[in-house]
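Asker: Whatever this is, show me its structure:
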Amino acid sequence: MSEVQQAFEAVVTQIEHDPAFADIEVVTHSIGRRGAGLALTLTIDRVGGVDIGSCERVAAHVNDALESCPEPYSLEVESAGLERPLLRPGDYQRFAGKNARIVTTLAIGGAKTHRGALRGVVGTNVELHTPSGTLPIPLAAIRSANLEYDPRADLAANKRERKRNG
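Answerer: Prediction:
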């Protein structure tokens, strides 16, 4: 592992545990090759959404940590987005009530792709409320999962919020 790769892994771990970045969640990070250098990608999330300032703050911190590394690299800090991936059991709890798409490694209820509202984690299963009822999906059987953005539901929630706040 190169000096840049080691330093990048160390700074990602530091961001995950540093109180100064308590508002930032590292969703994923990756190291690849781009031309003669390395391509470093850090995908982040934040309650209330990621803005340019969040990305700039994280990028500045990473660049400072890698400043002494001689190997060329490019750094991209990006938002996980509205349809962010769900990677950890805690993600399914945190986003309970939100719509999600889950792809499984084996057919469950006759299908490998499931859409519905997350209900959270019960034991070793993610519970997904679908039009045909609540479907338990074993965590071990999940190939991929992500939130599904529904603009109509978002619009309705914003209207309710405006009414509540007068």
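Asker: Going by C-alpha atoms from here, please, whenever you check contacts or count neighbours.
Answerer: Noted.
Asker: which residues in the chain form strands?
Answerer: Along the chain, counting by DSSP state E, strands occupy 25-34, 37-45, 73-79, 99-108, 111-122, 125-130, 133-138, 142-147.
Asker: what's the angle from the longest one to strand 133-138?
Answerer: Right, strand 111-122. 90 degrees (axes from the mean of the first three to the mean of the last three CA atoms, to 10 degrees).
Asker: Return the set of buried residues in strand 111-122.
Answerer: Buried residues in strand 111-122, counted by 16 or more other CA atoms under 10 Å: 113-121.
Asker: picking up where we left off before, can you tell me which of the strands of the chain is nearest to Leu66?
Answerer: The closest of the strands of the chain to Leu66 is strand 73-79. By CA to CA, the value is 9.3 Å.
Asker: Alongside the first, I'd like the structure of this one:
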Amino acid sequence: METKAIVKKVEELVEPIVRTLGLELVEVQFRRERPGWVLRLLIDKEGGVNLEDCVQVSEVVGDILDAEDPIPHAYNLEVSSPGLERPLVKEKDYQRFAGRKARITTRQPLAGRRNFTGIILGIEDGLISLRLSEGQQVEIPFSLVEKAHLKFDFK
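Answerer: All right, here's what the predicted structure looks like:
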């Protein structure tokens, strides 16, 4: 089974469970790393997650994954917070984090560039509005986003 299909299946299985625990499933990652395959679940909630949240999700989700067995080989399950530079994965993330600084990389160039850093103004009709550091405003189609995350200002 292809990794994208595994991620999709795991999201379908896990998202309702995580939601019933009062948490948000931010992202599911499945990739080969040094020790082997890793299934990483990034979870969040208003005010941030703590160790108990991660342990609870790991235990409940681990049991479900053992029962459903959507991954045909060995892997390690990791559950963690998305961190200060949280990935922006869903369209609703751009509404929730309006007013915050973000970095967005597109699949193909827009106006001659693929990397944009600025303040999120919101999203409407699939277009992300971003006020760039240079002052101009751009609209980036959500469908062209390859990768995006919040930028924490360490100043």
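Asker: hmm, back to that, let me know which of the strands of structure 1 is tucked in deepest.
Answerer: Ranked by mean neighbour count, those are led by strand 125-130 with a mean of 21 (mean count of other CA atoms under 10 Å).
Asker: Which strands and helices lie in contact with that one?
Answerer: Applying 3 or more CA pairs under 8 Å, 6 or more residues apart in numbering; DSSP states H and E, one finds that strand 125-130 of structure 1 makes contact with strand 111-122, strand 133-138.
Asker: now the longest one: which residue numbers in structure 2?
Answerer: In this case it means strand 111-122 of structure 1. Mapped onto structure 2 using TM-score structural alignment, strand 111-122 of structure 1 covers residues 113-124.
Asker: mean deviation of the matching stretch from structure 1?
Answerer: Here the mean offset of stretch 113-124 of structure 2 against structure 1 after fitting is 0.9 Å, by mean CA distance after the TM-score superposition for structure 1.
Asker: Can you give the contact residues for that stretch?
Answerer: The contact list for stretch 113-124 of structure 2 (CA atoms under 8 Å, 6 or more residues apart in numbering) reads 91, 94-95, 97-108, 128-133.
Asker: ok, now stretch 96-106 of structure 1?
Answerer: Contact with stretch 96-106 of structure 1 is made by 112-120, 141-150, as judged by CA under 8 Å, 6+ apart.
Asker: rewinding a little: would you tell me which of the helices and strands packed on strand 125-130 of structure 1 gets closest to Arg160 of structure 1?
Answerer: Nearest of these (CA to CA): strand 111-122, 19.3 Å.
Asker: Can you tell me the centre-most residue of structure 2?
Answerer: Nearest to the geometric centre of structure 2 sits Glu27, at 3.8 Å (CA atoms, centre = their mean).
Asker: my guess is it contacts Val18, does it?
Answerer: No. The criterion here is CA atoms under 8 Å, and Glu27 of structure 2 misses it with Val18 at 11.6 Å.
Asker: residues in structure 2 matched by stretch 82-97 of structure 1, start to end?
Answerer: Using TM-score structural alignment, stretch 82-97 of structure 1 pairs with 84-99 in structure 2.
Asker: what distance separates the start and the end of the matching stretch?
Answerer: Start and end residues of stretch 84-99 of structure 2 are separated by 15 Å (CA to CA, to the nearest Å).
Asker: any chance of the buried residues of strand 111-122 of structure 1 in TSV, with distance to Glu3 of structure 1 too?
Answerer: Shown next, in TSV, are the buried residues of strand 111-122 of structure 1 (distance: CA to CA, whole Å):
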residue	distance to Glu3 of structure 1
Thr113	41
His114	42
Arg115	43
Gly116	44
Ala117	43
Leu118	41
Arg119	43
Gly120	40
Val121	39
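Asker: of those, closest to Gln6 of structure 1?
Answerer: Val121 (34.2 Å).
Asker: residue in structure 1 matching Leu39 of structure 2?
Answerer: Aligned by TM-score structural alignment, Leu39 of structure 2 pairs with Leu40 of structure 1.
Asker: From Val11 of structure 1, how far out is Glu76 of structure 1?
Answerer: Distance from Glu76 of structure 1 to Val11 of structure 1, by CA to CA: 14 Å.
Asker: go on, Gly35 of structure 1?
Answerer: Counting by CA to CA - Gly35 of structure 1 and Val11 of structure 1 are separated by 23 Å.
Asker: and these two? which has more neighbours close in?
Answerer: Using other CA atoms under 10 Å as the criterion, Gly35 of structure 1 and Val11 rank with Val11 on top: 19 against 9.
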